[in-house]
Each structure stands twice: as C-alpha cells, then as structure tokens.
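Q: No sequence on hand, only this structure:
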C-alpha cells in the first residue's frame, strides 16, 4: 500500500490530536505567520473544524504588511472561515526574539475570542527548544520543552517533522513565506537550526531531533508529577513557609514548593539562582538577609526572607 501523502498525514495527526485531547469546541483559531508550518496547519485544520486564522504583523521587517496580506489570502484560499490581521508594537525587553514572542502571544490572547488556538510548532522546533534549555542550564523545566496542550494553546504538530509541512504546502500548491530570520545567524535559534542540529545529526548518526523530543516528553512527565506534589504541599502551608517542615523534603520537591510559593506571592521572572538562594534560607540558615526576586508590582521590590523562624515575603519601594 502506498504511503499517504503529506496532507493526509497531517490531517491524520490533527484528527488524532483532537481525539486524544478532547478538543470538542465547535471552532478554533490557528496562529498563521504565512510560513510553511502554520500554512499547512491552517489548511488541514480548516478541513476538521471551522477555523479562524490569526495573523500577527510584528512590523519588524520591511514589507511585513505585504507578508500579512499574502497570508490572509492563503488562509481564505485553504478554507478558513475568517481571518484577523493584528499589528503589534514589539518592545525590547529580553531581546528581539523574546520581545516579539511576548507581543505575539498577547495579541493572540486578545483576539482568540475565548476559543482554542492551534500553534504550528513541529518536532524540529521542540528539539531546538530542548537544546536552548540545555545551553542555558535552566533546569528540567526548560529542557522539558513545549507542552502539546497548555490551554488555550494547542500544538498538534509536535510529533511531526518540519519536512512534512513543507511537503504538504507543495502538494497544495501553496507558496509559503520564508522568514529570513530563520536563517539569520544573528539569532541563536537560527544557528541551532542551520548549524548545530545538522552537525549533531551527522556526528551521532541521525535521529537526534526525535531523541531530543523524547527527552522533553520524559522530563515533562517527571516535572508534572513533582509540580503536583508541590501544589499539594502548598495547599496546606498558609501565608508563610515553615523551614522545619520544608527542610526534610527532597531538594527537587522543596525547590518546587519554594518556586510555587514565590509565584503565588507575586514574583516574576524567577531564576534558578534566586530559587536556590531562597532554599538556602531553609537549609543553610546563618542569619542572612532577604533574597530579592522580580516583582509583578511596578515601583516595588519583592524579597523573600526568614523572620522569626518563618519564610515570609515583603516589599520595599524601589
């Protein structure tokens, strides 16, 4: 029997994803950049449920409005019932890639109208994400990569190679936009894509992207289990944390409890270094001062400190 074509394989992947994750909404959105991954996903998704394409124009490149307009025409041609083009202003915090991502997700959240949003991240994107996490040394949570389901975001193509979406566009006669940022060596992810992963595939004899994606899945399962245990512990902890109760916990669990407690108290942008410094207030107490962490409240600094034998959060003006 002949192997199904690329479009049929993508449709099967999306249909299976819908069944596995109980996506029973009567409509959904697809985040569409105009590139081959999102264009192929939009084309397939439109055959499964009424689909609205959400196109975010970041305005970062000359001709971005024309790219968005072309994506709009493609979306209507493949059967999307509606299209929204959203122009955003991209800030500078965290660097250009992070700032663009923040602006994009904010715009998608505002435009989705309460329905799920399908994102076209592929297995190749997952492998790149795992490598970025490894390089930053940011722990299992980062190496665990992207979640297939993180409502309202859904990623039905995380098990699909990028080559399949390109092939699907070819079958459909669609000329997808090729983002020059994807091959620009000034961007870390672009160099991972064009230099590092091909080298690893060559040196290790292939299968590296799939192996990295499997690693992400295994770590995500472990992380979810530990996070659930930490949430259960926090549910009975109250406003302050008792070091005497925290100290006997396994380190991985204890630091997750601390992380959850900090986030619930208004901390943002937590780093592993900060969490470990707060952990030292529990297991290496020598009378040290509070640990500064990022605060969600403008004009205030947030600290975690140990007072009268209890971990407490307190704020000071900037």
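A: Great, that's in hand. None of these values were measured; they are calculated from a predicted model.
Q: C-alpha only now, for contacts and for neighbours.
A: Will do.
Q: Quick check: closest non-adjacent residue to residue 49.
A: Nearest non-adjacent residue to residue 49, counting by CA to CA, 6 or more residues apart in numbering: residue 27, 5.6 Å away.
Q: quick one: that neighbour and residue 53 touch, right?
A: No - using CA atoms under 8 Å, residue 27 is not in contact with residue 53, being 11.2 Å away.
Q: out of these two, which sits in the busier spot?
A: residue 53 (30 against 17; other CA atoms under 10 Å).
Q: quick one: secondary structure of that one?
A: Secondary structure, DSSP: H, G, I helix; E, B strand; the rest coil: residue 53 is strand.
Q: And for residue 191?
A: helix.
Q: take the one below as the second:
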C-alpha cells in the first residue's frame, strides 16, 4: 500500500497549470516570475520553484516596488524573502510611476517595463504573471462596461508577447483565486494583502467586491467561469476574423502615391462586421491610429451610402472616395 502523503489538490492544480506553461521551454532556458507577494503570484512562484528545475529551466522571481504606498519597500523585500525560502532566486526592482493614463495604467506600464528589462538581463524566454480566472471575469465585465465591442470582451490572452523575443504567459488563467489561496495555505506561505486590492476608488475592486458577488447571488454560481468561457470563445472568433481579414486585405488593398487605396466593390461585398474590421485594420497598420466606432461607420458610409460626400479627416490620415476606390492618405 502506498503510504506517501497525498498532494494537496490546490497545490496540484497550480503546479499542473505552471507545468503546461513551461512545456514549450528547453533545458537551459530562463523565465521571470512576476511576484507581488499576493496569493496569486505567491502560489505561481511556489509552483515555478517546484516545476522549473525538473525541466532544467532557471526561474527568477522579480518583485516590482512601485513606491506608491508607505511600506512598499518592506513588502517587496518580504515577497523576495518568501520566494527565496521556496528555493527560487529572487530580485526586487524599484520603479518610478508616472501620471499618464491614471495610476493603475501608469503602474502597470512601469511594472511590465521593469519585468521586460529583468527578463532581457537574464536572457529569459518568458515572463509568468499570476492572473487568475477571477481576474479574467473582472476584465470581461469591465470591457462590457466600456461598450467597445467584442475586442474589449476577449479578456486577457493565456500567452502573448511582452516584448521582442520575450513571451508573456498567464498559466493560472483557468484557476480560481480561491485555489491560489488554498495552495498558499497548504504550503504554509502567508501572502501579502495589498491595500489597493480593497480600495473602492478602483473600478476593478468594485467589480470584485460588489458586482460579481451580486451576479452570483442573483443568477446563481458559475458566473466567473461563464465570463471566462465567453472571453475564450471571443478570442477564437477574433483569431478567425484576423485570418479572414489578412487574406481579404491582400486581395483588395493597393499602394497609392501617398498612402493606400481599397476597392469599394470588394468592401461592399463583405458583411458589415468584416468590412468594419478591414477599415480599422487598414488605418491601424498604415497610419498607426485607432478608429472609434463612429469614425469607422462614417468611413463605411463612403462604401454603402455614398452620395458624393467629401473627404473625411481621421486620426493620422484622410480618406476619400475616388471612383471605385477608397483612398487613404497621411494627413
């Protein structure tokens, strides 16, 4: 009879998720694990400390001290100490947070820039962050509130590119927040409670503490999982659309003297959803600008409801109908 103690289910679930994320790495590769000290990132770090050596991968925990609250340096040092106790190399990086885009966006930009710099310094292939299924559900609800279409409901991708040659991986995107807390408890590592996570000035905190609990109470359990599934399905749809758009653009876009031109007949032959995405993609790719829905619809009217109206000024460019083509030129 096997008398070995059984592995706690929460620890097993987190380790399995991290093992899958590291599967694409080779012996000798390195990864950075983003460690805030909270339960999610601490459980992630513990799992990486266990799984990475088995694959011959070097894992380094990096804690970013944003300096936005009293005692932040002590909290960062404590997180690094806990990582070291788990058997993983640990570093602390202090960053200056600007004011562009609000405190949340500025802190996030500074954090990811620091993580990318640390990853480059150790020639890491990837950075692992601890976003959970609950974070995904909150992101989808916040996107729904913005009302900016399917793109804002896709949530966070399990894998993407942080910077050239360095992947951004979210191994715990299918793991509930309660599981990460249980994993920390089972391993007797105490997470740090960030005061900002209880500050209701932030929309995400209000979603976490008020909106999602009400939805669960009124509509029944499983709301977070349903929102996460929605994000995944929309990401799959978006990938299919992207492939269709890429193929279509190759056929209908031509370079013009001062920009590019697009066939009106070809645009008109496509469904509205695809037509609008083509218009936005053309402007983004050629002129580096993003169009609002109102601007997109105004351009689309040059295709579907043209009565001789003149050029339209857009961010970074101007578009006009000339015969059977839309001409986009730099403004």
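A: In hand now; what should we look at? Note that this is a predicted model, so its numbers are computed, not measured.
Q: re earlier: the residue nearest to residue 49 of the first structure -> the second structure?
A: By TM-score structural alignment, residue 27 of the first structure lines up with residue 30 in the second structure.
Q: Next up, the contacts around residue 167 of the second structure.
A: When contacts are counted by CA atoms under 8 Å, 6 or more residues apart in numbering, residue 167 of the second structure touches 125-127, 159-161.
Q: same for the top helix by length along the second structure, what does it pack against?
A: Secondary structure of the second structure per DSSP state H: the longest helix is helix 223-252. Helices and strands touching helix 223-252 of the second structure, by 3 or more CA pairs under 8 Å, 6 or more residues apart in numbering; DSSP states H and E, are helix 133-146, helix 212-219, helix 272-287.
Q: and among these, the most buried is which?
A: Most buried of those, by mean neighbour count (mean count of other CA atoms under 10 Å): helix 133-146, with a mean of 20.
Q: Return the distance of that helix from the chain's centre.
A: Averaging C-alpha positions (CA atoms, centre = their mean, to the nearest Å) puts helix 133-146 of the second structure 11 Å from its chain's average.
Q: which bit of the first structure covers it?
A: By TM-score structural alignment, helix 133-146 of the second structure lines up with residues 123-136 in the first structure.
Q: quick one: the matching stretch to the second structure mean distance?
A: The superposed stretch 123-136 of the first structure is, by mean CA distance after the TM-score superposition for the first structure, a mean 0.5 Å from where its aligned residues fall in the second structure.
Q: any idea how far the match of residue 27 of the first structure is from residue 48 of the second structure?
A: Using CA to CA, to the nearest Å, residue 30 of the second structure is found at 11 Å from residue 48 of the second structure.
Q: Residues that sit against both of the two, list them.
A: residue 59.
Q: just how off-centre is the longest helix of the second structure within its chain?
A: 15 Å.
Q: buried sites along that helix?
A: Buried residues in helix 223-252 of the second structure, counted by 16 or more other CA atoms under 10 Å: 223-225, 227-232, 234-235, 241-242, 245, 248-249.
Q: now do stretch 205-213 of the second structure
A: By neighbour count with 16+ other CA under 10 Å, stretch 205-213 of the second structure contains the buried residues 205-208, 212-213.
Q: residue contacts, the alignment partner in the first structure of residue 193 of the second structure?
A: Counting by TM-score structural alignment, residue 193 of the second structure corresponds to residue 178 in the first structure. Contact partners of residue 178 of the first structure, counting by CA under 8 Å, 6+ apart, are 35-36.
Q: So residue 178 of the first structure: helix, strand or coil?
A: Recorded secondary structure, residue 178 of the first structure: coil (three-state DSSP).
Q: swap in residue 306 of the second structure?
A: Residue 306 of the second structure ends up coil, using three-state DSSP.
Q: Map it onto the first structure.
A: Aligned against the first structure - with TM-score structural alignment as the criterion - residue 306 of the second structure pairs with residue 285.
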